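Asks: sequence and predicted structure below; questions after.
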Amino acid sequence: MFSLCYRMLGERAGAEDAVQDTWLKWAASDVAQISNPPAWLRRVASNISIDMLRSAYRQREVYVGPWLPEPLVQPEAGAPVHHFELAQECELALLWAMERLNEKERAAFILREAFDADYSEIAGTLGLSASACRQLVSRSKKKVQQAGPRIDATTQEVADLSQRFFMAIMSEDFEAALALLTPRSVSISDGGAKTRAARRPLVGGSEIIQLIRALYLKTKAEQGWTTQVRTVNGKPAFLRYQFGVLDSVTTIAPDYDGKIAWIYIMKNPDKLAVMSK
């Protein structure tokens, strides 16, 4: 259930609340009368998430700067596996692309693409006909594909491109880093008014590198910085710490030419604190 709710909401705490509400409804139901418990749970969790998402969208309209979904970091080897293991497979680029969908489009897309629900189940969940749900899923796919970042890149593709990009920056070869970007590359930072971050998406390699270069040289002069590569939402990401406190999470999505299409930078300390639990 967490995986479904997290994909719907893009937030860990919200997803956990939705899961709890779903199980409370299950506990209050006559379970013996439920012929298909998995479908029942998906329907309830989806509708709870739809209601929460409507409220969340209103809040995001007044959010300071771009809003980005919260990342999920894969536990280190030997660490206990959390209940959100399956949700880690949902890429941040896909979560961000799904922000273009309304509540029912998002639910239909997730139920069909992530959980292979048939159209009759989706229809029962959303209160629509099966035919309308087919159209809803088709429209949602087109919107997601048109959103920008590529969502079908392999882990190895992301790892190779990330290594080249971050190594170029750390060696201060900003020309090499720029060569991995294009005029269409987009960098999005989420600081949530809690820390310094770009208040708008940066478009084009020159603008992106200008900011990255300035930030790198600034932090280079400060003490206590360390970096780590971890798996975040199923893909490699670059985590930066200052005196052991997580400061940012950065990951990329490539285009079909092997260049960087999209850079995700999470700096909101509230989201990073939730992620670190």
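Replies: Everything's here; your move. Residues are numbered from 1 along each chain as shown.

Asks: CA atoms for contacts and neighbours, from now on please.
Replies: Noted.

Asks: how far does stretch 45-56 sit from its chain's centre?
Replies: In terms of CA atoms, centre = their mean, to the nearest Å, the centre of stretch 45-56 is found 17 Å from the chain centre.

Asks: likewise for stretch 219-237?
Replies: On the basis of CA atoms, centre = their mean, stretch 219-237 sits 18 Å off its chain's mean C-alpha point.

Asks: longest single strand anywhere in this structure?
Replies: Using DSSP state E, we find that the single longest strand of the chain is strand 245-254.

Asks: and the contacts of the helix or strand following it?
Replies: Toward the C-terminus, strand 245-254 is succeeded by strand 260-266 as the next helix or strand (DSSP states H and E). Applying CA atoms under 8 Å, 6 or more residues apart in numbering, the external contacts of strand 260-266 come out as 68, 70, 93, 148-150, 161, 180-182, 184-191, 248-255, 272.

Asks: can you rerun that using 6 Å?
Replies: Defining contact as CA atoms under 6 Å, 6 or more residues apart in numbering, one finds that strand 260-266 is touched by 149, 181, 185-190, 248-255.

Asks: okay, the angle between it and strand 245-254?
Replies: Counting by axes from the mean of the first three to the mean of the last three CA atoms, to 10 degrees, strand 260-266 lies at 160 degrees to strand 245-254.

Asks: next SSE downstream of strand 260-266?
Replies: Elements were assigned by DSSP H and E; along the chain past strand 260-266, the next helix or strand is helix 269-275.

Asks: buried residues, that next one. List them.
Replies: 269, 271-272, 275 (16 or more other CA atoms under 10 Å).

Asks: helices and strands around that helix, which ones?
Replies: Contact here means 3 or more CA pairs under 6 Å, 6 or more residues apart in numbering; DSSP states H and E; on that basis helix 269-275 packs against no helix or strand.

Asks: check it against this one:
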Amino acid sequence: MEEEPVMTPEAAPDAGLRAFDQHRRLLFGVAYQMLGSVADAEDVVQDAWLRWSAADRSDVADPRAYLVRVATRLALDRLGSARTRRETYVGPWLPEPLLTDDARGPEEAAELGEQVSLAVLVVLETLSPTERAVFVLREVFGMSWAEVAGVLDRSEAAVRQLGHRAREHVQARRPRFDTDRRAQREVTERFLAACVGGDVDALLAVLSPGVVLLTDGGGQAKAALRPIVGADKAARFLVAVSSQGLSQPGLTVRLVDVNGAPGVVVDGPAGPAIAVSLVVADGRVEQALVVLNPDKLAGLVG
């Protein structure tokens, strides 16, 4: 018996495609927040499309609720195996950075905002999968408790308890940050200039005394295997790495929005090679998150 062809967006009925496209950005956002991976989030959206295109949509009263439920469950299924892989990861694990500047549209950048900062996603990694789902749906996307309960097939009382616990956990661990984007950008520019210029003193002036530097090479790029704590150690490491890395021919440096905040992307001949995301508070860098793993840089193509 001949297999039926898999329905693609191009071949699907216009109404079904329009309904899916209307919620595509939301589905990507939910999956990315759940998984911290651009590639995995895109896979979840594709799988959600396949389920949507094969579903009897005459029985779907609320396409948004249906699709969010599908995407959340697909993300939960992936999260377990992803966490198993991270147990053997070489060095600190950081989420995949995502370009959120005007190249992806100001509306999308505004929607993503501070909630997708790499620092917040790192904190979300410390939640249980279900707590993370509740936090993302409720705190990030503003769904009602009834909607969250429907997505997860739990009672409202249960998801409220999970949500309260997750919110307290995140608030206790998320770093302080400046809300003034102009101040964030100014500090980022000073940070970049000091790194490029190899100026340790200038870096010390922009780093908080207790700054934490995390570098994610995933065993594929040279990186520190443990967090570097303290301005002096972080400054000397950054200058040493910059003098070696930024001196290579064919590199260009972009100051762009990475995960809803000013950041730095270094491009090589083959594409993005380094991404830097900073947490700025009181005019100084509290955290510097540097992603060098080439497998995690696809979301930074301009």
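Replies: Great, that's in hand. Keep in mind it's a predicted model, so treat the numbers as computed, not measured.

Asks: confirm E121 of structure 1 sits in a strand?
Replies: No. Using DSSP: H, G, I helix; E, B strand; the rest coil, the assignment for E121 of structure 1 is helix, not a strand.

Asks: quick check: the counterpart of it in structure 2 vs D43 of structure 2, distance?
Replies: Aligned by TM-score structural alignment, E121 of structure 1 pairs with E147 of structure 2. Separation of E147 of structure 2 from D43 of structure 2 (CA to CA, to the nearest Å): 24 Å.

Asks: same question for D101 of structure 2.
Replies: Where D43 of structure 2 is concerned, D101 of structure 2 sits at a distance of 22 Å (CA to CA).

Asks: between these two, who's got more neighbours?
Replies: Taking neighbours as other CA atoms under 10 Å, D101 of structure 2 and D43 compare with D101 leading, 22 against 16.

Asks: shouldn't the more buried one be in contact with V258?
Replies: No. Between D101 of structure 2 and V258 there is no contact under CA atoms under 6 Å: 7.2 Å.

Asks: how much space between G205 of structure 1 and L178 of structure 1?
Replies: Taking CA to CA, one finds G205 of structure 1 at 6 Å from L178 of structure 1.

Asks: hang on, the earlier thing: and the longest strand of structure 1, what other elements does it pack with?
Replies: Packing contacts for strand 245-254 of structure 1, counted by 3+ CA pairs under 6 Å, 6+ apart, involve strand 235-242, strand 260-266.

Asks: and it with strand 235-242, angle?
Replies: Inter-element angle recorded for strand 245-254 of structure 1 and strand 235-242: 150 degrees (by the same axes, to 10 degrees).

Asks: strand 245-254 of structure 1 vs structure 2, average distance?
Replies: Its aligned residues in structure 2 lie a mean 1.4 Å from strand 245-254 of structure 1 after superposition (mean CA distance after the TM-score superposition for structure 1).

Asks: got a list of contacts for that strand?
Replies: 149, 237-241, 260-267.

Asks: going through those, which ones are buried?
Replies: 149, 237-240, 260-267.

Asks: structure 1: matching residues for the lengthiest helix in structure 2?
Replies: Using DSSP state H, we find that the single longest helix of structure 2 is helix 63-86. Matched against structure 1 by TM-score structural alignment, helix 63-86 of structure 2 falls on residues 37-60.

Asks: next one: stretch 189-206 of structure 2
Replies: Using TM-score structural alignment, stretch 189-206 of structure 2 pairs with 163-180 in structure 1.

Asks: chain center to the matching stretch, what's the gap?
Replies: Worked out by CA atoms, centre = their mean, stretch 163-180 of structure 1 lies 24 Å from the chain centre.

Asks: tell me the buried residues in it?
Replies: Within stretch 163-180 of structure 1, the residues scored as buried using 16+ other CA under 10 Å are 165-166, 168-169, 174, 177-178, 180.

Asks: just stretch 20-29 of structure 1 next, same as before
Replies: Applying 16+ other CA under 10 Å to stretch 20-29 of structure 1 flags 21-22, 26 as buried.

Asks: all helices of structure 2, in order?
Replies: In structure 2, the helices defined using DSSP H lie at 14-35, 38-54, 63-86, 106-112, 118-124, 129-135, 145-152, 156-173, 181-197, 200-206, 231-245.

Asks: same list (the ones you listed) but as a markdown table, adding distance to L251 of structure 2.
Replies: Rendered in a markdown table, the data for these read as follows (distance: least, CA to CA, whole Å):
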| stretch | distance to L251 of structure 2 |
| --- | --- |
| helix 14-35 | 29 |
| helix 38-54 | 24 |
| helix 63-86 | 30 |
| helix 106-112 | 26 |
| helix 118-124 | 24 |
| helix 129-135 | 38 |
| helix 145-152 | 45 |
| helix 156-173 | 35 |
| helix 181-197 | 12 |
| helix 200-206 | 21 |
| helix 231-245 | 9 |
